[in-house]
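Visitor: Sequence and predicted structure below; questions after.
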Amino acid sequence: MLDPFGPEARRLVKDEFGGITELLMIIPSYVGIDAALERVSWIKSGEIPKDILELEGIRDLLTFYALLGALAFSPYGLEREVVREANLRIYHRRILQKGTLVGVSTPLEAVPGGEIPERDRTILERTHHTELSPDERRKLRLGYRIHLSKFLELWEGSLKEVYVRNGYAYLTEEGAIELWKRSFERNFDRAVNLLYEIRDELPDYYLRLYEKLGEIAREHYKERLERMGSAKAQPLRFDLFPPCVKIALGGVPSGLRNYAITVLLTSFLSYARLCPNPPRRDVRIKDCVSDLGVVEREILPVIIEAGNRCSPPLFEDQPHEVKNIWYHLGFGLTDSPTLEDSGNSTWYFPPNCSKIRANAPELCRPDRDCRNIKNPLTYYLRKLYLENRRKGEGEGGETDEGAKEGGEENG
């Protein structure tokens, strides 16, 4: 299989198993944890095992989705990084061996003969340069095209860098592979975000697999671990908050106050600060902290200030709402909780984006980073992850992936 998100993979998931959720439920019966780990355990050596490269069809899909299921417990941690890196290299190598990108998730087509005017082809592919070797000529050949509307969804550069004709962008093999890699990561994010929402329903198999993945990831990234950080409890990064949370922080009109402050802001801030990547939905604050100091110093004041920015100020208008804040934090209806009270009510998880749109549409003003995100907390986790990865790469020079990809292809 050239792409676990391509048309053939989608057909197998839908027709053979009935969907991703159903597929994940049966995987533990067919794929052992060690077999799933084989897809990533080679990463430190850089040598992809032959039997992994030769996996086909359903077997390939089962082992890949086993790892995705494990990432439901850590969508933006080092575990995600190692699964993404390993599988990107596996499928990249298969594409190079097969010699085509037709059939991957990116809707690329082979360029029909005569599609490009000969004068343009001569200039673009430098076919008049007699000193170019056959291999160099092959690399310059515009062998793929993609409809411009699909191309623009993935392309981040200027259109001046691309040959465009009759509604299509034309690409070299290298350009097409780069576009596919962006598509792979986007599909990867979409799948992981979807599974994050159903992690409580997944068999214990995936939690055990996640723990084993963590061991591999920490060993592989031990030199980068300190630079990259992880999705653990840490001071709040207000600049990385999703648009809906920023709107709530700025204060809202009376009809939105209770939802924006008590429902959204209370749940988001508390999880983002104390337990951004909870292993389960029934976690309590006392499972995450040893005293209430961080809640009283870093979370409650932010909620109170946001409530006071509302029109009219929420807590002046409804002073009893402070008790409701503690109730949503899991301490029961009180205004003077102790840590032992944690668990007297449910610590409410941030509402999904679909619920925010339904109950408070004025809060939902998506930006470009909201794409494929289903919950405000995963938006924050993703932004933290990307910033930590950039920091790790910036301080460490060339990325591990880039160095190993180059060595692998030159070897």
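Guide: That came in fine, so what should we check first?

Visitor: okay, CA-based contacts and neighbour counts for the rest of this
Guide: OK.

Visitor: other SSEs contacting the strand or helix carrying L179?
Guide: In the assignment (DSSP states H and E), L179 maps to helix 173-196. Packing partners of helix 173-196 (3 or more C-alpha pairs under 8 Å, 6 or more residues apart in numbering; DSSP states H and E): helix 57-71, helix 78-98, helix 148-154.

Visitor: Tell me which of those sits nearest to Q318.
Guide: Proximity of these to Q318 was assessed by C-alpha to C-alpha; the nearest stretch is helix 57-71, lying at 41.4 Å.

Visitor: can you pull the buried residues of the helix holding L179?
Guide: The neighbour-count check on helix 173-196 (16 or more other C-alpha atoms under 10 Å) flags 173, 175-177, 179-184, 187-189, 191-196 as buried.

Visitor: Stretch 10-19 now?
Guide: Under the neighbour-count rule (16+ other C-alpha under 10 Å), stretch 10-19 has R10, L12, V13 buried.

Visitor: Quick one: residues in contact with that stretch.
Guide: Counting contacts by C-alpha atoms under 8 Å, 6 or more residues apart in numbering, the residues outside stretch 10-19 that touch it are P4, I20, L23, I58.

Visitor: End to end on it, go ahead and measure it.
Guide: The straight-line separation of the ends of stretch 10-19 (C-alpha to C-alpha, to the nearest Å) is 9 Å.

Visitor: now do stretch 273-281
Guide: One end of stretch 273-281 to the other measures 16 Å (C-alpha to C-alpha).

Visitor: what about versus this one:
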Amino acid sequence: MSDPFGRDAQELIRREFGDVLTLLERIPSSIDPDEALSLVGWMLKSNEPPGELLRTDPLEELRDLFRFYALLGALAFSPYGIEAEFVKKATAKLYRARIERKGSLEGSLLKIEPTEGIPERDRKILERAMDRSLPEDEREKLKLKYRMHLSEFLELWEGSLKEVYVRKGYAYLRWDEALKLWEMAFERRFDKAVSLLADVRDELPEFYEELKEKLEELAGEYFKERLEKLGKVGAKPLRFDLFPPCVKEALKGVPAGMRNYAITVLLTSFLSYARICPNPPRKDVRVKDCVSDLRVIEEEILPVIIEAGNRCKPPLFEDQPHEIKNIWYHLGFGLTDKPTLEDSGNSTWYFPPNCDKIRANAPQLCKPDRYCRGVKNPLTYYLRRLAREERSETGEGGEEGG
């Protein structure tokens, strides 16, 4: 299988299982964890996937999908950790190499089609732009192989339209440009799939938690140098400059009608998870599972929430002093204003609401920037930007959009 998110793969899943959850239930009885790990373990020894992984057998397509989706199931238990970064990087390289070996994007997730010819006048202009002294193989790379509807193209393209041949609502692409777009589309679909599975991880077999632990070892080894420089991904001081736009808007203070949602629901959940439990091990995690005392909440999180509440018009906690109890309630301590660590678990520690819920409940907070593309939750936005910043600090690449 050259693209596990492609149209061919999705049709195979629908035909054999009906949906991805049914597929995930079947996987533990079909393969063992080590077989799934073979898709990514090569990263510890080589920059390029081995030949045996590039050879695809049509009779083994289903088993190949088992291995990939087993990894996605495991990442449901670590959607924001280094494990997800490791698997995404390895599988993007692997499936891109398979597509290059195949020489075609047919059946992939990219909504793309071969070019049907370019008008003679335009063709001559394009040919003149090429250096005729180039070898034939180099000239071949410059040929426009595919076209993509402009609306779909703009969802992925981050460069200038001046760099692309556009005609009658289509962008025409060279082979290397099409591959790059496929890779971007793959990474976005990967993040979305992991995020969706994280919402149902309590329904997944124990097999996936065991696989997640093995992935953690591989990712830890692969990112060993980075982790030694920065410390393992986990609780660390907040980076306000990397917050998503909706959280920055809430921090400024909001008018009556949005105060309770912006301050009590969004800020409380976002700041607490981002600061003390950015990669929750399970859905029912409690504050006392992540910290040994309440000082980090009382000294770093609660003051920020109260300050944002005071910026509201009218000030939230002057107008509704009981709302402090609701803050602790949303942190999982029950309805109290004098909690102890042992009270953690008396109510649910609410996870940050997804972007669609924010748009529905407080649309004025939603002011997307370029980093919002492909993001479904404000915590995902923050952790992605934080990871890019850390890669920049260790010389592994700076920030980029998408």
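Guide: Good, I have the coordinates. Owing to the predicted nature of the structure, the values given are computational and were not obtained by experimental measurement.

Visitor: and of the contacts of stretch 10-19 of the first structure, the nearest to E408 of the first structure?
Guide: Distances from those to E408 of the first structure were compared by C-alpha to C-alpha; the smallest belongs to P4, at 21.7 Å.

Visitor: which ones are touching the closest one?
Guide: When contacts are counted by C-alpha under 8 Å, 6+ apart, P4 of the first structure is found next to R10, L61, F64.

Visitor: Ok, L230 of the second structure next?
Guide: L230 of the second structure makes contact with E390 under the criterion C-alpha under 8 Å, 6+ apart.

Visitor: if you set the cut-off to 6 Å instead, what comes out?
Guide: Taking C-alpha atoms under 6 Å, 6 or more residues apart in numbering, we find L230 of the second structure in contact with no residue.

Visitor: what's the neighbour count on the equivalent of V291 of the second structure over in the first structure?
Guide: Per TM-score structural alignment, the equivalent position to V291 of the second structure in the first structure is V289. Residues near V289 of the first structure, counting by other C-alpha atoms under 10 Å, number 15.

Visitor: measure the residue lying closest to V289 of the first structure once chain neighbours are set aside to Y163 of the first structure for me?
Guide: Among residues not flanking V289 of the first structure along the chain, L274 sits closest, at 7.3 Å (C-alpha to C-alpha, 6 or more residues apart in numbering). Using C-alpha to C-alpha, we find L274 of the first structure at a distance of 50 Å from Y163 of the first structure.

Visitor: Those two: which has the busier surroundings?
Guide: Taking L274 of the first structure and Y163 together and counting by other C-alpha under 10 Å, L274 has the greater number of neighbours (22 against 15).

Visitor: The more buried one pairs with which position in the second structure?
Guide: Structural correspondence for L274 of the first structure with respect to the second structure (TM-score structural alignment): I276.

Visitor: try Q318 of the first structure
Guide: Under TM-score structural alignment, Q318 of the first structure pairs with Q320 in the second structure.

Visitor: Test my guess that L195 of the first structure contacts A72.
Guide: Yes. In terms of C-alpha atoms under 6 Å, L195 of the first structure counts as a neighbour of A72; the distance is 5.2 Å.

Visitor: tell me, how many neighbours does R259 of the second structure end up with?
Guide: With neighbours defined by other C-alpha under 10 Å, the count for R259 of the second structure comes to 23.

Visitor: For it, give its distance to P315 of the second structure.
Guide: With C-alpha to C-alpha as the criterion, R259 of the second structure and P315 of the second structure are 9 Å apart.

Visitor: what does L144 of the second structure align to in the first structure?
Guide: Counting by TM-score structural alignment, L144 of the second structure lines up with L142 in the first structure.

Visitor: show me the residues around its match that make contact.
Guide: Neighbour list for L142 of the first structure: Y170, L171, T172 [criterion: C-alpha under 6 Å, 6+ apart].

Visitor: Throw those into a markdown table and include neighbour count and distance to G392 of the first structure, thanks.
Guide: Listed next are the contacts of L142 of the first structure as a markdown table, based on neighbours: other C-alpha atoms under 10 Å; distance: C-alpha to C-alpha, whole Å:
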| residue | neighbour count | distance to G392 of the first structure |
| --- | --- | --- |
| Y170 | 26 | 34 |
| L171 | 23 | 31 |
| T172 | 18 | 31 |
